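Engineer: dropping a prediction and its sequence here:
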Amino acid sequence: MSYAIIGFGKIGQALARAFARKNIEVAVASRRPPEALAPQALAIGPTVVAKSLREAVEADTIILAVPFGEHREVAKALSSWKGKTVIDAMNALVPLEELDGLPSSAFVAKAFTGAKLVKAFNHLVATTLAADPVVEGGHRVVFLSGDDEDATAPVAALAKQLGFAPVKLGKLNEGGALVHARGGVWGQLIFQDLFRKEQ
């Protein structure tokens, strides 16, 4: 399984740190050319590899960590996203009427034709996401939601591999709404920093 993070701002870098901590290779890409990202990527860890957007989207699993309005530009990188899992780590700080009455991730899914989309990693602020998720005798919780269990299960496994405790919330229009930020409306679980003890 190959991974890429599209967007290398605070959230993208925080996620890259999570991958580096576990020595899992991940490509990182943004609007800037890879040579501009390379020093920062290398500073995070040797498994964080700066690539062009075209190269990065060759990964099996792509994490969207761009500002919400830029997801359509990323979607244009491939004519079909069939066979790909797209993890939506964005928050839609746009007026609700711009989302056609949909949960933000369902709106995003429309742009990524053929992809399986999972909402994850969006409810924690960057500094929390970047920190070691093993705390206070437990693991920091990451909420997941998606309409396709075949995609949600591997994302849950990835979250666990990164040291988090995955909690599935159901489909995008059900549990997904609990962690969506849309306009000035915050889902009930946004910014919740929860821990789950080892079983």
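Structural biologist: Okay, I see it.
Engineer: C-alpha from now on. contacts and neighbour counts both.
Structural biologist: Fine.
Engineer: residues in contact with the residue most central in space within the chain?
Structural biologist: With distances taken as C-alpha atoms, centre = their mean, the residue of the chain nearest its centroid is Ala89 (3.3 Å). Residues counted as contacts of Ala89 (C-alpha atoms under 8 Å, 6 or more residues apart in numbering) are Ile63, Leu64, Ala65, Lys119, Ala120, Phe121, Asn122.
Engineer: what's near enough to touch the fifth one?
Structural biologist: With contacts defined as C-alpha under 8 Å, 6+ apart, the neighbours of Ala120 are Ile87, Asp88, Ala89, Val142, Phe143, Leu144, Ser145.
Engineer: do a quick rundown of the strands in the chain.
Structural biologist: In the chain, the strands defined using DSSP state E lie at 3-6, 26-29, 48-50, 61-64, 85-88, 116-120, 134-135, 138-146, 165-168, 181-182, 185-186, 195-197.
Engineer: what about Ser145, distance to Arg182?
Structural biologist: Distance from Ser145 to Arg182, counting by C-alpha to C-alpha, to the nearest Å: 16 Å.
Engineer: wait, I meant Gly170
Structural biologist: Counting by C-alpha to C-alpha - Gly170 and Arg182 are separated by 19 Å.
Engineer: of those two, who's got more company?
Structural biologist: Each of Gly170 and Arg182 has its neighbours counted (other C-alpha atoms under 10 Å); Arg182 has more, 21 against 18.
Engineer: use this one as the comparison:
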Amino acid sequence: MSYSIIGFGAVGQAFARAFARKNIDVTVASRRPPETLTRQAQAIGPTVVPGTLQDAIASDTIFLAVPFWEHREVAKQITTWQGKTIIDMTNAFGVPLEDLDGQPSSAVVAEAFTGARFVKGLNHLPAAVLAADPSVNGGSRIVFLSSDDENAVAPVAVLAEQLGFGPIAPGPLKEGGSLVQARGNTWGQLIFKDLVRFK
């Protein structure tokens, strides 16, 4: 299984640290040329490898950590996303509700990635918290994974556990997903909740 993070701002870099801690290879890409990401990637760890957008898209599992509307530019890169899993880490805070046609923001993103298995997740924590070691006092920091496709959630949950997080699936995008989504000038009820799961 190959992994990539598209978007290498604060959130992308924060999440890359989770891969580096566990020595799992991840390609990172942005609109900028790969060489401009090298310094930050090397500072995080040797398994964080800068690549082009095309390199990132070639991965099996792609984490989308771009500003909300930039998902459209990524989605245009190939005609079908069949066989790939997209994890939507974006937030649509400040995006007018009418621009979303009354849908959850993740439903808008999902429509752009034709054929993909789609999961909304890993977006509810601020970058500084996401970057921190998810092992907390013997428990695991919770991340929420929501999807209309139950089969899409399971492998992402397995990866989240490998990275040290405690995944919880709150249900489909419209119900569970809305708890972790920003729309207009409101945040979902679970956004910014730093919770820990103990086994």
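Structural biologist: That came through fine. Please read all numbers here as calculations on a predicted model, not as lab measurements.
Engineer: of the contacts of Ala89 of the first structure, which pair is most distant in space?
Structural biologist: The span of the contacts of Ala89 of the first structure, defined through C-alpha to C-alpha, is set by Ala65 and Lys119 at 11.4 Å.
Engineer: shared neighbours, the two?
Structural biologist: Contacts common to Ala65 of the first structure and Lys119, judged by C-alpha under 8 Å, 6+ apart, are Asp88, Ala89.
Engineer: which one of the two has more residues nearby?
Structural biologist: Lys119 (33 against 28).
Engineer: with adjacent residues omitted, what lies nearest to the more buried one?
Structural biologist: Closest residue to Lys119 of the first structure apart from its sequence neighbours, by C-alpha to C-alpha, 6 or more residues apart in numbering: Asp88 at 4.7 Å.
Engineer: check contacts around the one you found.
Structural biologist: Per C-alpha under 8 Å, 6+ apart, neighbours of Asp88 of the first structure: Ile63, Leu64, Ala65, Ser105, Val108, Leu117, Val118, Lys119, Ala120, Phe121, Asn122.
Engineer: at 7 Å instead, please
Structural biologist: The neighbours of Asp88 of the first structure, taking C-alpha atoms under 7 Å, 6 or more residues apart in numbering as the test, are Ile63, Leu64, Ser105, Val118, Lys119, Ala120.
Engineer: those residues: which two are farthest apart?
Structural biologist: It's Ile63 and Ser105 that sit farthest apart of those, by C-alpha to C-alpha, at 12.6 Å.
Engineer: what lines up with Pro170 of the second structure in the first structure?
Structural biologist: When the first structure is aligned by TM-score structural alignment, Pro170 of the second structure is paired with Leu169.
Engineer: any idea how far Leu102 of the first structure is from its match?
Structural biologist: 17 Å.
Engineer: same check on Glu25 of the first structure?
Structural biologist: Applying C-alpha to C-alpha to Glu25 of the first structure and Leu102 of the first structure gives a distance of 34 Å.
Engineer: just Leu93 of the first structure next, same as before
Structural biologist: Using C-alpha to C-alpha, Leu93 of the first structure is found at 14 Å from Leu102 of the first structure.
Engineer: same question for Gly176 of the first structure.
Structural biologist: Note on Gly176 of the first structure: its distance to Leu102 of the first structure, by C-alpha to C-alpha, is 11 Å.
Engineer: pick out whichever of these two has more residues nearby.
Structural biologist: Gly176 (26 against 16).
Engineer: what number of residues lie near the nearest residue in space to the more buried one that is not next to it in sequence?
Structural biologist: Spatial nearest neighbour of Gly176 of the first structure, excluding adjacent residues (C-alpha to C-alpha, 6+ apart): Ser145 at 5.2 Å. Per other C-alpha under 10 Å, the neighbour tally for Ser145 of the first structure reads 30.
Engineer: now do the contacts for Ser145 of the first structure.
Structural biologist: Neighbouring residues of Ser145 of the first structure by C-alpha under 7 Å, 6+ apart: Val118, Lys119, Ala120, Thr152, Lys168, Leu169, Gly170, Lys171, Leu172, Gly175, Gly176.
Engineer: need those residues in a markdown table (columns: distance to Leu162 of the first structure).
Structural biologist: Formatted as a markdown table, the contacts of Ser145 of the first structure follow (distance: C-alpha to C-alpha, whole Å):
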| residue | distance to Leu162 of the first structure |
| --- | --- |
| Val118 | 17 |
| Lys119 | 16 |
| Ala120 | 13 |
| Thr152 | 15 |
| Lys168 | 16 |
| Leu169 | 19 |
| Gly170 | 21 |
| Lys171 | 23 |
| Leu172 | 23 |
| Gly175 | 22 |
| Gly176 | 21 |
